[in-house]
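Q: test case, fold it:
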Amino acid sequence: MTIKTSLCAGAALGVFLLGATAVQAQDTTTSWKGAPLFTNDTLTFKVRGRVYEDFVSQDVDRQTGADFEANVTRLRTARLGVEGTWNANWAYKAEASISSGGGVTAWEDLILEYKPNDNLSIMAGNFKTVAFENISSSRYITMMERGPYNDVLDVGRVMNVQVKANGENWTAAVAISGDSLNNADPTATATGGSETVGVNGRVTFVPINTDTTKVHLGAWARVRDRQDQANFTYQARNNTNYGARYVTTGAVGVSDKMIGLEGLFIQGPFSVQGEWAKADVDRLANLSSDFTTYYVSASWFVTGEIRNLDVKKGELGRTRILNPMTSGGLGALELAVRYDNVDLTEFNIAATAGEYKAWTLGATWYPHPYVRFMANYTKSENDNAAVGADVDVDTLQFRAQFDF
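A: Presented below is the predicted three-dimensional model:
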């Protein structure tokens, strides 16, 4: 599945102009939700976007090969898009990444949604479907990056048709999936030209949901087959979007089956969050391997804020800042710690299919809800004991972030 990515920015601008023309046809009201929100009867229209600017300092210590240091300033991402509704039943979102990790332009969320009632949603488009931190916006997660848990599972945005139901404290969703909208189409040949296909589902339940205490539990599963596309690769980056991956299987997966568990406990300004997943991978020549991955993190809002769990969506929302600088306060301060683990040692055909372990410390200052200044330090070990190719990586990174 592919689209000419050079047209992404132009398409987003075109949608904006069409929306502006539509809302001018009748009287409109304007409110503020990080950016102007135009409302005309049941029609709404809003421009959305985000910018993350990073500095990364990395020290790489190799057991074999040359050690090195790197210091870079980089644009992690810059996105522009629109979202809105036609009435209470129909909604849309279209967002393009104008630049992401080196100037690559691509589609992000591209969604058409139909809601026959408040408890049922049917969505089609390019979006994420499984894993708690994965489907939660990067604007709201605790650390600068989601970590190797997402990287190794390859649970990013793909084309989906999803049916999702929810109640006051639960959600249940099932989806049929294809490939990412940004990937090249498989070439049609005498042996076939089919893209990746999969089926996945996710359920969440919040047994405790008070103003100060929340418990989120969830589980998901996914089955997928590469069809005529390249083999799946399972790999882990060092809790950053920058640099190489030193633990990787190479392209070995023909199909895989995954299950995952997720949990979040919030008690006032304190929270503990974790996820675990197991994957069974079918390879060529009737071989198979499996791997596990997990992380555990904890955070504390020194200034008393409470993380925002959107119970009806089963994901994180925007934190309410108690004393933002826009109202004369000092903003909010959050401190956090995280441990990550990815174990690929069963894939003994690849020299670098080892184990990844890392600790990350984080601090985030929120002047107000739409701006964050973040600092993360990660000490990671990439253990490839089979070939004596261990790599230790220390990464210090800073981010200035805003969204609208």
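
Q: please count neighbours and contacts with C-alpha atoms only from this point.
A: Fine.

Q: ranges for the helices of the stretch 151-300 of the chain?
A: Counting by DSSP state H, counting those that start in this stretch, one finds no helices in the stretch 151-300 of the chain.

Q: to check against the first, give me the structure of this:
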Amino acid sequence: MLNILVRRSAVGLGACAVLAGTGAQAQTAAPPASTDPQVLIQAQQRRIDQLEARLRTMEARLAIAPAPAIAQPVAPVAPQVAAPVVPPVAARVPPVAVADIPERVARPPVVRIVQRLTDSEASPPPATGNGEKAGVVFVNGLPRVNSVDGHWWFRPRGRLFLDASTTTGAFAGRNITGTTLGSARLGMEGAVGNVSWALEGEFAENQVVWKSAFVNIRHHLLGLEADGSIGNRFNDRTMDGSVGLGTTPFTDFNTVAATILPRRGFWGVGLQERLYGPNWHASVQVTGEDPNNIGDGDDGLTVVSRMHWNPIKSKGLTVHLGGWGFHERLGGETGSLVRASAIAGGFNTLVRAQPGPVTGVDSDTGYGAELAVITGRFWTHNEWGRRTLHRAGGTDLSHDAFSLSAGWFVFGTTSPYDARRGTWARARIEDPVTTGGWGAVALRARYQEVDYRGLPLGGLGRSTTIGGTWYINKITRVLLDVTDWHIANPGDAPGSIDSGQTVNLGLQVQF
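A: Down below sits the predicted model:
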């Protein structure tokens, strides 16, 4: 037993010598008051525990702290021989600057805040090459769990949109005021290597539906980065309609994104491939209906393609050119083939341009163009689109829409643009309110029009919107839109021709 004690004393003494930066070796010392082996072992263990605690304290403070004199561990020898005292560490080792300490010591692993700049409809990033280690990090306010080898991660996600609206100056039946839960989503996402996935459900418009439900594989095609997805994924169609409402500049999609779209809408279960170049991207998607199809008839088949190009892409100026198109073969669908256009926000469903009834359509085709300029705190974004309804043995019918918009970030951030996908991105907030700052403020304006007059009993709608957005932090923003609108619906009497003003207020939290 005493043999073991002597060896442990030597080990403890060696640790002290390393900390002191000397090559001093263990020497003999006077025995303690007790010679009981059990007492000696307990005393030596307390010494070791104290040394370990002191080392942990020194690492946490990122500097070598002064250490008191440590009595030399002793072996049971003649009682008249005393052990010399080891000089204090601070007296023998000069202070060490933080800059001289290796990064692995100066920057110990702690919980970090990680910002995801893409919108909610983008594919989750892969697990490989993300630089994360084992533990928990935070993404948009929610924890993300990473594996030891960095090969997988998992996190919950969701969003909450609260809206209020009031309309005045219109036909008496359209002047309504109210509040609504614009969207409540809850889901999860994760990745294993280059394979990522997302699953998310939403409560909106008094019903629960599935939204994102897909698997994405990062790979290379023709020497370029590419994404391949299978499942229910948001369309890549129009600049405004390729991102979620939590990322678009206004409280609602513009008329091009909202009306020049397939009958199945923004979603569809199928395959999608995206290819990314240094200043461009291209995509193609082949889908059936969305997952909420009740399964009482054949699915339609829709092919959607989009590409964008940045002829100028620099820190101070970016020019965006884009084009897209789709063709849809209708299946056993029933009901309206063309959506009414909400030109004054989503709450007041009475302020809409009506398309009128359309029958005998077996397929439809849509296409459009995009032009945007982003420079510093200023941006302008403009779109046009047309959709043609093909009728077997009849005359084709068409409807059009366009939107002109611009904005300026007064302070707090610059115009958020995702050059990789050619869409809007989340804004980087320089000084969030939640850390004592003022957040960011943006002013914006939009003129848009939808023309259904090429359809039987189709109407016309136009609106001018001015508004502002206050970004509280990266995941929270408050939007205020004031819209002056005009509608003309031949088949909608009384009040078939009407004008008014609508104020929309929205609180959006997307995590």
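
Q: TM value for the aligned chains?
A: Overlay of the two chains. TM-score (TM-score structural alignment, normalised by the length of structure 1): 0.85; 363 aligned residues with a Cα RMSD of 1.9 Å.

Q: number of residues surrounding whatever residue of structure 2 lines up with Thr30 of structure 1?
A: In structure 2, Thr30 of structure 1 lines up with Val136, judged by TM-score structural alignment. Neighbour count of Val136 of structure 2, defined by other Cα atoms under 10 Å: 20.

Q: just checking, next helix/strand downstream of the host helix or strand of Val136 of structure 2?
A: Using DSSP states H and E, Val136 of structure 2 maps to strand 135-139. Proceeding N to C from strand 135-139 of structure 2, the next assigned helix or strand is strand 142-146, under DSSP H and E.

Q: run through who's touching that following strand.
A: By Cα atoms under 8 Å, 6 or more residues apart in numbering, the residues outside strand 142-146 of structure 2 that reach it are 132-138, 152-157, 511.

Q: same question, stretch 207-223 of structure 2
A: Contacts of stretch 207-223 of structure 2 (Cα under 8 Å, 6+ apart): 121, 123, 126, 194-203, 225-234, 267, 275, 291-292.

Q: ditto for stretch 118-132 of structure 1
A: Contacts of stretch 118-132 of structure 1 (Cα under 8 Å, 6+ apart): 108-115, 134-135, 155-167, 175, 180-181, 200-202, 218-221, 260-262, 275, 314-315.

Q: 7 Å instead?
A: 109-115, 135, 156-167, 180-181, 202, 220, 262, 315 (Cα atoms under 7 Å, 6 or more residues apart in numbering).

Q: again, but for stretch 278-285 of structure 2
A: 271-276, 303-310, 420-421.

Q: which one of those is nearest to Arg92 of structure 2?
A: Arg420 (56.2 Å; Cα to Cα).

Q: state the distance from Val72 of structure 1 to Asp54 of structure 1.
A: Separation of Val72 of structure 1 from Asp54 of structure 1 (Cα to Cα, to the nearest Å) stands at 8 Å.

Q: to clarify, my last question referred to Asn286 of structure 1.
A: Taken as Cα to Cα, the span from Asn286 of structure 1 to Asp54 of structure 1 is 44 Å.

Q: returning to that earlier point: out of the contacts of stretch 118-132 of structure 1, list just those in strands.
A: 109-115, 158-166, 202, 220, 262, 315 (DSSP state E).

Q: PyMOL command to pick out the buried ones of the residues you listed?
A: Selection command for PyMOL covering only the buried members of those, criterion 16 or more other Cα atoms under 10 Å:
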select buried, resi 109+110+111+112+113+114+115+158+159+160+161+162+163+164+165+166+202+220+262+315
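
Q: which residue in structure 2 aligns with Thr21 of structure 1?
A: Checking TM-score structural alignment: Thr21 of structure 1 goes with nothing.

Q: brain fart, Lys257 of structure 1
A: Per TM-score structural alignment, Lys257 of structure 1 is aligned with Thr365.

Q: its match contacts His327, doesn't it?
A: Yes - between Thr365 of structure 2 and His327 a contact is recorded at 4.5 Å, counting by Cα atoms under 7 Å.

Q: once you drop chain neighbours, what's closest to the alignment partner in structure 2 of Glu113 of structure 1?
A: The pairwise alignment with structure 2 assigns Glu113 of structure 1 to Asn216, based on TM-score structural alignment. Nearest residue to Asn216 of structure 2, sequence neighbours excluded (Cα to Cα, 6 or more residues apart in numbering): Ser229, at 4.3 Å.

Q: okay, now the equivalent of the one you found over in structure 1: neighbour count?
A: Mapped onto structure 1 by TM-score structural alignment, Ser229 of structure 2 lines up with Met123. Using other Cα under 10 Å, Met123 of structure 1 has 19 other residues around it.

Q: swap in Thr42 of structure 1?
A: Thr42 of structure 1: 12 surrounding residues under other Cα under 10 Å.
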